[in-house]
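S.K.: Task: produce atomic coordinates for the following.
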Amino acid sequence: METTRWLASDEQRWWRAYLRGNRELDVALDRDLSREGVSLSDYELLSMLSEAEGRRLRMSALAELIVQSRSRVTHTAARLERRGWVRRTPALDDGRGVVLELTDEGLGAVERLAAAHVASVRRHLVDVLTPYQFRALGEAMEAVRDAYASDPTTPASPCEPC
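M.R.: From the prediction side, this is the model:
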């Protein structure tokens, strides 16, 4: 029988600080973008499309990229499609897939929203930390990301129901 490796007091303190800080940061970034009429999830989806080749991605690939369920991406896409910022089209390589494309109007929205988002990220994270702390945070999160990418025990799409 396996025994539990409990967190040491410092590990517990850092873990709880991470949980609280992560939640506070998400709330602050989402609140700032909501003043611009979008959510953080909306902006993340739009920005990933703006950086994709041809401003297009399969919805399944987009869901993996932004670590959201396919159904959540579908709901977000429908909301953004009503605004004229994205359009859904069938994938050319198979009839089952759907491609999400950023429209010119959507690109304009991303360009307008980017300044507000970057200012928010600076105010709530980058400027709160020293450059050393920010680099360490980035390196730590890269290690976490890479561990999930290479872990064969993790489902291929961690955000899909098992």
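
S.K.: switch to C-alpha atoms for all contacts and neighbour counts from now on
M.R.: OK.

S.K.: which residues sit against stretch 107-121?
M.R.: 28, 29, 32, 33, 36, 43, 46, 47, 50, 85 (Cα atoms under 8 Å, 6 or more residues apart in numbering).

S.K.: Would you do the same for the sequence below? I want to compare the two.
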Amino acid sequence: MVDDNGEQPKWLSRDEQQTWRAYIDGSQRLLGMLNRDLTDDAKLSLGDFRILVLLSESPTGAVRMSELADGIVASRSKLTHQVRRMEEQNLVKRESCADDGRGVFAHITDQGRAALRDAASHHVSSVREYFIDLLDPADLKALRKIFEKVDAHLIDQQRR
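M.R.: Sure thing, here's the model as predicted:
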């Protein structure tokens, strides 16, 4: 197998491959469990929950759709579809930006705030059970450092 430069890729060592697969399997299983618990307990998907959290953290309860897409690390088209569905459930509403008329803001509704409040305690219990309480403080610190480094690198790559 040859890469785009005509060179052999630097294959993963056995340890690197086991680490990579453990990350992929564990992270996908974790997100699946968190999503299942939120859906069962609060009738919200993990994606819905993340959007409501970001909107609730805004001083005005509103975030420009393009910034919201960046905040949840999703494409604008995927976010538009998701927000449209959430709008049908009266969790959010969209409004054109009064300043420029081109941008669109997503606003959290009172019903969205209530849904978020109801879901938060269930969600934090799941996060603790499936993740936080399994790790000691050194693990948490190392994991945060690792993913801050990975995230910063990926953000830098996207800017290129």
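
S.K.: TM between them?
M.R.: After superposition, the two chains reach a TM-score (TM-score structural alignment, normalised by the length of structure 2) of 0.90; 154 aligned residues with a Cα RMSD of 1.4 Å.

S.K.: re the thing from before, JSON lines please, covering the contacts of stretch 107-121 of structure 1 and showing secondary structure, neighbour count and distance to residue 66 of structure 1.
M.R.: Formatted as JSON lines, those follow (DSSP: H, G, I helix; E, B strand; the rest coil; neighbours: other Cα atoms under 10 Å; distance: Cα to Cα, whole Å):
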{"residue": "28", "secondary structure": "helix", "neighbour count": "18", "distance to residue 66 of structure 1": "19"}
{"residue": "29", "secondary structure": "helix", "neighbour count": "21", "distance to residue 66 of structure 1": "16"}
{"residue": "32", "secondary structure": "helix", "neighbour count": "18", "distance to residue 66 of structure 1": "19"}
{"residue": "33", "secondary structure": "helix", "neighbour count": "20", "distance to residue 66 of structure 1": "17"}
{"residue": "36", "secondary structure": "coil", "neighbour count": "14", "distance to residue 66 of structure 1": "21"}
{"residue": "43", "secondary structure": "helix", "neighbour count": "19", "distance to residue 66 of structure 1": "11"}
{"residue": "46", "secondary structure": "helix", "neighbour count": "26", "distance to residue 66 of structure 1": "11"}
{"residue": "47", "secondary structure": "helix", "neighbour count": "20", "distance to residue 66 of structure 1": "10"}
{"residue": "50", "secondary structure": "helix", "neighbour count": "22", "distance to residue 66 of structure 1": "13"}
{"residue": "85", "secondary structure": "coil", "neighbour count": "21", "distance to residue 66 of structure 1": "18"}
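
S.K.: Same list, those, but as a markdown table with distance to residue 156 of structure 1 please.
M.R.: Shown next, in a markdown table, are the contacts of stretch 107-121 of structure 1 (distance: Cα to Cα, whole Å):
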| residue | distance to residue 156 of structure 1 |
| --- | --- |
| 28 | 31 |
| 29 | 28 |
| 32 | 33 |
| 33 | 31 |
| 36 | 34 |
| 43 | 24 |
| 46 | 23 |
| 47 | 23 |
| 50 | 25 |
| 85 | 29 |
